[in-house]
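>>> The following comprises the amino acid sequence and a computationally predicted model.
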Amino acid sequence: MSKGSPLTSAEARATKRFVCVATQVPQSIRSNPTGWMTLIESDERSTSMEEMDDTNSVVEQKSLDWNEDFLRILLSVHRLSLNDQTNYEKEELHSLHHAAVSERDCNTCRDFTAQVVDVCSHLLGLLLLVVIVAAFVYASRLFGPKTPLWEKDEDVYTSIHNDGRREKQSFPSFLAHSKNVTPSKDLIHLSVVIPAYDEEQRLPVMMEEALGHLKSRQRKDPNFSWEIIIVDDGSKDKTSEVSLAYSKQEGSDRVRVLTLKKNRGKGGALRRGFTCTRGKLVLMADADGATKFSDYDRLEEKMRSIQTEDVGFVAGSRAHLQQEAVAQRSFFRTILMHGFHFFLNAVAVRGVKDTQCGFKLFTRQTSRMLFPNLHVERWAFDIELILLAQRLNVPIAEVPVNWTEIPGSKLSPVEAALQMLRDVLRIRIGYMLGFWKIDRTLYRD
C-alpha cells in the first residue's frame, strides 16, 4: 500500500467513524490493539451514515493530525482480524472433517479386519480338514493290509531241460490250504533263499561258496538234500540270466529262480521266496556273500538245541565279533549299527543283539508262522520278524558268525536309517494299537 493513495468511500467512512470515536476512548483502550478492534466492530454496528458528517467537526476541534498511512494500517489490522476469524472457522471445519474421515477410516479398517479374520478362520478350518484327510490316507497306507503276495503269473520258475528247452512251472507253496502245498514225503532237508537286486557282479562269488559247501555236506551225508531259490527282486541288470545259468548247471530241482515283476524290497522278496520253499529248515542269506556260508553248520547245530515242536529261530550275529568272530566294517556303519540297536531296545524289540544280520535260519513251521504275516517289506522287516516270533513264543537264539563288508552295496546308510526309523515306528504302533494282527489261519492246517 503506497503513501497518499486515495481511500475508497467505504474506507473513508470507516476512518471518520474511527477517528470520531477514538478521540473519546480512554488511554487504556487506545493502547490495547484488541480494544481498538472491538471498538471498530461496535462502531460499525452502531454508527449511522448521518453521524459521519458530525465527525468532521470533532476531528477539527481536537486538531488531531492523523496520518493517512496510519489509518490504513489500522484498517488492515481490522481486516486481518476478520480473516483470522474466518481462518479459525475454516480450521475448525477442517478438524471436524478430518475427525469424520478418521472415524470412517477406522470403521472401514475394523470391517476389513473382521473380514480378514473371517476368511482366515475359514481357510484354517479348510486346512485342518485337508490335514486330517491326508493323515487318514497316509495312516491307511502305513497301517493298511499286507500287499498281495503275487501278481499274475509271477509264482513260477523256469525249468531248463538238457536240450536247452525252457518250461514255466508253478512253485509249490507252504501256505495252509494251498493247492500246491508240498507233501511231507517230498520235503527236503534245507532250502536257501537268496534275495538279489542288481547282483550280477557279486552273486557268482556267493553262489560258488554256497554250492561248494552244500555239495560237501551232501558228500558226507547222502541224506542231506538241499535247494537254492534266487529271488530276482525286479533287477535292472542281468541277475536273472546269471541265476538261470546256475539253474541250468545244477538242475532246476536244486536251483530255481523266482523273478518278481517289480522291486518289492528285501523283505518282500524273502516273503515270496520263503513261500516257495520245500525244506524242513529254511536259511536266508545275502547275495553279496558277506557272511561265510560254512557258518550255516553252527546255526543248524544251535537249532537242534532250541527248537520245540518243530518251531525255532536262529539268527547269525555280529554282536560278538570281538570275542568269537572276525569282521571288517567301516567306522560309519559301526556307529550307525550301535545307534540303531540302542533305538530298537528302547522302542521295538529286546533280547536280540543283532537284528539286521542277513544270515538267519528258521524251521519250516516257523517260516509259515512269520513270513506270511509280514507287513514291512523293506529294510526293517527283520524287526517285524523278531517281534512276531516273540509274540508267538518262538524260541530265539543268536550265533556269532564271520562277516566281512563287501564293496558294491547299493544301500544308502542315511536313507536306509531314516526309512528304518519310520518302519520301526510303524511296527510298534501297528501292533500296539491293533491295526495289524497275526493271521493264524495262514499256517494252521
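Nice, thanks for sending it over.

>>> hey, let's count contacts and neighbours off CA atoms from now on
Fine.

>>> So which residues of the stretch 51-200 of the chain form strands?
Along the stretch 51-200 of the chain, counting by DSSP state E, counting those that start in this stretch, strands occupy 156-160, 166-170, 188-196.

>>> what packs against the first one?
The reference is to strand 156-160. On a contact count with 3 or more Cα pairs under 8 Å, 6 or more residues apart in numbering; DSSP states H and E, strand 156-160 meets strand 166-170, helix 239-250, strand 255-259.

>>> Which elements pack onto whatever helix or strand comes next after the last one?
Where DSSP states H and E defines the elements, the next helix or strand beyond strand 255-259 is helix 266-275. Where contact means 3+ Cα pairs under 8 Å, 6+ apart, helix 266-275 is packed against strand 188-196, strand 226-232.

>>> With respect to burial, which of the ones you listed scores highest?
strand 226-232 (a mean of 26; mean count of other Cα atoms under 10 Å).

>>> Now do that strand and helix 239-250, the angle between them.
160 degrees (axes from the mean of the first three to the mean of the last three Cα atoms, to 10 degrees).

>>> Determine the angle, from 0 to 180 degrees, between strand 226-232 and strand 255-259.
Inter-element angle recorded for strand 226-232 and strand 255-259: 20 degrees (by the same axes, to 10 degrees).

>>> And here is the other one:
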Amino acid sequence: MPASVHLVIPCYRESGRIGPFLAELCETLAPAGGVTVRVVEDGSDEAERRRMRTLIDAQRARSPLLLEPLFLPHNLGKGGAVYSAWREEKSADWLAFVDADGACSAAEVLRLIQLARETPANTALFASRVKMLGRTVERDFRRHVIGRVYATLVSELLDIPVYDSQCGLKLVPRVSFERISPRLAVHGFAFDVELLAALLDSGCTVHEVPISWHETPGGKVHLLRDSWRMARDVWRIRQRRG
C-alpha cells in the first residue's frame, strides 16, 4: 500500500473561495489512494462557520476522503490551525498542508504527494515558488520582493539557505513532526520558519521542490503589518535556537 497522507487546509473566512479548489482537490487526489483531507476553520464568526459547514458537508457527500472538519473556537493563526489537526492525526505516514486559495493547484499537490512516497525516511518536502523552465509562477510584484527580503532575513539570521520558506504546500513525515512538536511555539504566518528550523535541528532532511503557483486575490496577509510580525518572530526563533 502507498504511504498514507493526511492533508490539512487551514481556513479563516475562506468560504467565498475554497469551494472550487476543494472540489478539484478531492477529485484529483481520490485515485491516489491513502489520502485524507481535513479542513480546519480557524475561529471565524458564526455565520462564516455555518457557510463553511454547508460547503464541506456537500462536498463530503461526494468525496469519502474528505473528513469531518475541525472548527476551532478561537483564532489561533495559520500555524495553530495546521498544528491542531496534525497533532490529532496519529496514524498517517505523512502530514501535509496546503493553502485554501488554490494558488497551488490540485495537480501540484498530487505531484508532491507522489514524490513524497518515493522520498527516503526522515525527509520533508517544502514547495518553493522558483521561476524556472517548466514551472509557472505568477505573483504580485510587491509580494515577490518582500518574499525575497524575508528569505534573505531567514537565511542570514538562522543560517538556513532556504529560497522560499513561506510557500503554502508542505509535507512532513509524521514521526519527524512528533519529535519536534513540543518545541513549536510560533502559530502565526512565520510558523513555517520555525517548523523548518526545528526539522533541520532534529536531523530531518528538508528538500525544496519547485512548483507552479498562480496567486489569487483575497489573501489575508497584510504586507506591512504582517511582514513586521514575521520578522519579529524570526528574531525570536533565532534567540530560542541559541
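Received the coordinates, thanks. All of these numbers come straight from a predicted model, not from anything done at the bench.

>>> Indicate which one of the helices and strands packed on strand 156-160 of structure 1 is closest to Gln115 of structure 1.
strand 255-259 (61.8 Å; Cα to Cα).

>>> Would you confirm that Leu258 of structure 1 contacts Ile230?
Yes - applying Cα atoms under 8 Å, one finds Leu258 of structure 1 in contact with Ile230, separated by 6.1 Å.

>>> Give the residues shared as contacts by the two.
Common neighbours of Leu258 of structure 1 and Ile230, counting by Cα atoms under 8 Å, 6 or more residues apart in numbering, are Gly273.

>>> one step back: out of the helices and strands packed on helix 266-275 of structure 1, nearest to Gln390 of structure 1?
Taking those one by one with Cα to Cα, strand 188-196 is closest: 22.6 Å.

>>> Following superposition onto structure 2, what is the mean distance for that closest one?
Using mean Cα distance after the TM-score superposition for structure 1, strand 188-196 of structure 1 ends up 1.6 Å from its aligned counterpart in structure 2, as a mean over the superposed pairs.

>>> Name the next helix or strand downstream of that strand, please.
Following strand 188-196 of structure 1 toward the C-terminus (DSSP H and E): helix 203-220.

>>> which residues are contacting that following helix?
196, 224-226, 239, 242, 287-289, 293-294.

>>> In it, which residues are buried?
For helix 203-220 of structure 1, the neighbour count (16 or more other Cα atoms under 10 Å) marks 203-204, 206-207, 210-211, 213-214, 217 as buried.

>>> likewise stretch 336-351 of structure 1?
Result for stretch 336-351 of structure 1 [16+ other Cα under 10 Å]: buried residues 337, 340-341, 344, 348-349.

>>> which SSE is the most centrally placed residue in structure 2 in?
Most central in structure 2 under Cα atoms, centre = their mean is Phe97, positioned 3.6 Å from the mean C-alpha point. If you go by DSSP H and E, Phe97 of structure 2 is part of strand 94-98.

>>> start and end residues in structure 1 for that strand, please.
Using TM-score structural alignment, the residues of structure 1 aligned to strand 94-98 of structure 2 are 281-285.

>>> Check the offset of the matching stretch from the chain's centre.
On the basis of Cα atoms, centre = their mean, to the nearest Å, stretch 281-285 of structure 1 is displaced by 37 Å from the centre of the chain it belongs to.

>>> and if you look at stretch 170-189 of structure 2?
The answer for stretch 170-189 of structure 2 is 11 Å, by Cα atoms, centre = their mean.

>>> and if you look at stretch 105-124 of structure 2?
13 Å.

>>> What of stretch 389-397 of structure 1?
35 Å.

>>> in that stretch, what counts as buried?
Buried residues in stretch 389-397 of structure 1, defined by neighbour count with 16+ other Cα under 10 Å: 389, 394-397.

>>> could you dump those residues to CSV with distance to Thr34 of structure 1 and secondary structure?
Below are these laid out as CSV (distance: Cα to Cα, whole Å; DSSP: H, G, I helix; E, B strand; the rest coil):
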residue, distance to Thr34 of structure 1, secondary structure
Ala389, 110, helix
Val394, 114, coil
Pro395, 116, coil
Ile396, 114, strand
Ala397, 115, strand
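
>>> Closest one of these to Ile427 of structure 1?
Ala389 (13.5 Å).
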